[in-house]
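> quick check, what structure comes out for this input:
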Amino acid sequence: MSSNQPYLTFYDGRRTPQLGLGTWQVTGDATAPAVQAAIEAGYRAIDTAYIYYNETEVGQGIAQSGVPREDLFITTKLWNNRHELDSAKSALQESLDRLQLDYVDLYLIHWPVPKEKMYLQAWEALIQMRDDGRAKSIGVCNFNADHLQNLLDKTGVLPVVNQIELHPYFQQTELCAYHADHGILTEAWSPLGQGQVLTDPVIQELAHQLQASPAQVILRWHIQMGHIVIPKSANPDRIRENFNLWNLHLDDAAMARIATLNKADGRIGPEPELFHVMKG
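Predicted coordinates:
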């Protein structure tokens, strides 16, 4: 287990490991062993969500790991059909029950679903749940700058983190600049571009030069950019490989080369302004 994993500090003073295990599309019997393998490898942050339908299994993996709860950083998320104040509060308790936990370290609104005009009410619910201790820190996913500004204007409270699609093909520089200006940490989902970036010639060349895997090069880029990053895997070998980054370093020339990979049409996932899936 590596002891030199970097941590980042939220504006509320709480810390998060910079590298965690993502569990999107990790389901069924594969989930608890993946969580256990990650914790054994040195991960201390695990990211799940109601809509992943694996909170129960994530909780089992946590319970079976033998690591004290206070040493772990657990994130889950509020789905789109639970933005109403009381429904949001119930949703968190249901997630806690499935996870077999008394609190989560980070609770996130999964999507703004702006057409419903309910995300402000959801945010007010998260503020109350932070104040009652069931969520130690609160944040959002997939919010654009105008959504974030609306939270600030209407409630005076900004999220500690915005979890967004971010990878070398879709670097979201303007949104990341807004985050930096407002003390919001940037967290990357699909940090490898759902595998699309792994075969990029620049990434392949850097991996060869550094005697690292393409995934390690991309994840190290995220780390050096200051992102929180949550690569998903159920493969124990890949989980361990993804965590073995701390002796790897990208010099300024390598970072500059990866910066050139950004594409205007690089988004793979949904556009937050339009995404409107409500069923859960």
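
> make it CA atoms for all contacts and neighbour counts henceforth
Will do.

> all strands of the stretch 51-200 of the chain, in order?
All strands of the stretch 51-200 of the chain, identified by DSSP state E, counting those that start in this stretch, fall at 73-78, 104-109, 135-141, 161-165, 185-189.

> of those strands, which is nearest Gln172?
strand 161-165 (8.3 Å; CA to CA).

> by contact count, what packs against that closest one?
strand 135-141, strand 185-189 (3 or more CA pairs under 8 Å, 6 or more residues apart in numbering; DSSP states H and E).

> centre of the chain versus that strand, how much separation?
Chain-centre distance of strand 161-165: 6 Å, with CA atoms, centre = their mean, to the nearest Å.

> buried ones in that strand, by neighbour count?
Neighbour counts over strand 161-165 (16 or more other CA atoms under 10 Å) mark 161-165 as buried.

> quick one, which of the helices and strands packed on strand 161-165 is nearest to Phe10?
strand 185-189 (7.0 Å).

> hmm, who's touching the closest one?
Strand 185-189 has contacts (CA atoms under 8 Å, 6 or more residues apart in numbering) with 10, 160-167, 176, 179, 226-231.

> just the buried residues of those.
Buried residues within the contacts of strand 185-189, counting neighbours by 16+ other CA under 10 Å: 10, 160-167, 176, 179, 227-231.

> what is the lengthiest helix in the chain packed up against?
Assignment by DSSP state H gives helix 85-99 as the longest helix of the chain. The contact analysis (3+ CA pairs under 8 Å, 6+ apart) places helix 85-99 against helix 55-65, strand 73-78, helix 119-131.

> please generate a structure for the following sequence too, so the two can be compared:
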Amino acid sequence: MTINEKGFVLNDKTAWPYVGLGTIDLVGDKGTFEILNALNSGFRLLDTSTNYNNEGIVGEAVRRSKLHREEILVSSKLPGSHHDYDKAFIFLQESLRRAGLEYFDKYLIHWPNPDDGKYVEAWKALVDAQKQGLIRTIGVSNFEPDHLDDIINATGVTPATNQVERHPYFNNKRMVEENKKRGILTEAWSPFGRGYLNDVLENETIKEIAAKYDKTPAQIIINWNYKAGVMAIPKSADPVHQKENIEATDFDLSQEDIEKIDALDKGEDGRVEGQDPYEYHEYV
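Predicted coordinates:
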């Protein structure tokens, strides 16, 4: 993975923006218009999942947009209930039909579900689906180093991205470095934490740094990720915030301020819902 003036160049040679739009809770006709607003604000990556119950409206926004299909990147995820090879293939096809798309630009295994021991099967299905043109870029989400090594050793194919929990209260620098060692781009889900649990946007240190740069706390956190070579996936339905978020990489945080944000880390206690990939299992 490398970085250029336009975005990240992944290990499969595809180019991706610094920031993507998280679409969880953007649902129904209202969600369609919120996603269209994001595309109009400059977002080009839409991150969805079957578990978000909105693949259909994401696809609808893509079709209603004035942008050409190839200008919009759509990423979705395989749930833990379909890690068997054949089930994964069928589920992917169903997801594409729900979205009304011929292919996903990126598709991830959502969680490894290690106790089931089938994530290697799921990865083999994604590798073959990519060969058939159903997916352009394949990756994983919430995978730990041994999970990554298992699928790489079994197939010879390294994920292009690994989407993991990362925010100032759980900076997950360990996994950022482990991903870099393998040439994998880290994506940050819930980069602002989750407001009902630990809204880092209200943190005084973040707000002080934001005032210093005349930026919003959200922009500071997105830039903190950008400076670490991490793609942030913030969710916002507000067109003003969407515009701010997509413009959050046009300034340089000082190393001193980066270290101040890093120091907010609470380790395992900082996880938003205690979702340790070795223990958490997704079955829907």
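
> what's the TM-score here?
Taking TM-score structural alignment, normalised by the length of structure 1 as the basis, the two superposed chains have a TM-score of 0.95; 276 aligned residues with a CA RMSD of 1.4 Å.

> which of the buried ones among the contacts of strand 185-189 of structure 1 lies closest to Leu72 of structure 1?
Ranked by distance to Leu72 of structure 1 (CA to CA), these are led by Ile230 at 14.4 Å.

> not counting sequence-adjacent ones, nearest residue to the aligned partner of that closest one in structure 2?
Ile230 of structure 1 maps onto Ile233 in structure 2 when the alignment is built from TM-score structural alignment. Distances taken as CA to CA, 6 or more residues apart in numbering put Gly20 closest to Ile233 of structure 2, at 4.7 Å, once the chain neighbours are dropped.

> could you check how far the one you found is from Asp238 of structure 2?
Gly20 of structure 2 sits 15 Å away from Asp238 of structure 2, taking CA to CA, to the nearest Å as the criterion.

> please identify which of the two sits among more neighbours.
Gly20 (26 against 13; other CA atoms under 10 Å).

> please name the residues that touch that one.
Taking CA under 8 Å, 6+ apart, we find Gly20 of structure 2 in contact with 43-47, 231-234.

> now, those residues that are in helices?
Per DSSP H, the contacts of Gly20 of structure 2 never map to helices.

> out of those residues, who's nearest Asp262 of structure 2?
If you rank the contacts of Gly20 of structure 2 by distance to Asp262 of structure 2 using CA to CA, Ala232 comes first, at 15.7 Å.

> count the neighbours of the aligned residue in structure 2 for Ile39 of structure 1 for me.
Ile39 of structure 1 maps onto Leu39 in structure 2 when the alignment is built from TM-score structural alignment. Leu39 of structure 2: 23 surrounding residues under other CA under 10 Å.

> repeat that for Tyr11 of structure 1.
Counted with other CA under 10 Å, residues neighbouring Tyr11 of structure 1 total 16.

> isn't it up against Ala180?
No - taking contacts as CA atoms under 8 Å, Tyr11 of structure 1 lies outside contact range of Ala180: 11.1 Å.

> in CSV: the helices and strands packed on strand 161-165 of structure 1, plus distance to Glu124 of structure 1.
Shown next, in CSV, are these (distance: least, CA to CA, whole Å):
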stretch, distance to Glu124 of structure 1
strand 135-141, 11
strand 185-189, 20
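
> and of those strands, who's closest to Ala30 of structure 1?
Evaluated over those, closeness to Ala30 of structure 1 peaks at strand 185-189, with 20.1 Å, by CA to CA.

> rewinding a little: can you list the strands of the stretch 51-200 of structure 1 in JSON lines and add distance to Ser87 of structure 1?
Converted to JSON lines, the strands of the stretch 51-200 of structure 1 look like this (distance: least, CA to CA, whole Å):
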{"stretch": "strand 73-78", "distance to Ser87 of structure 1": "10"}
{"stretch": "strand 104-109", "distance to Ser87 of structure 1": "13"}
{"stretch": "strand 135-141", "distance to Ser87 of structure 1": "16"}
{"stretch": "strand 161-165", "distance to Ser87 of structure 1": "22"}
{"stretch": "strand 185-189", "distance to Ser87 of structure 1": "26"}
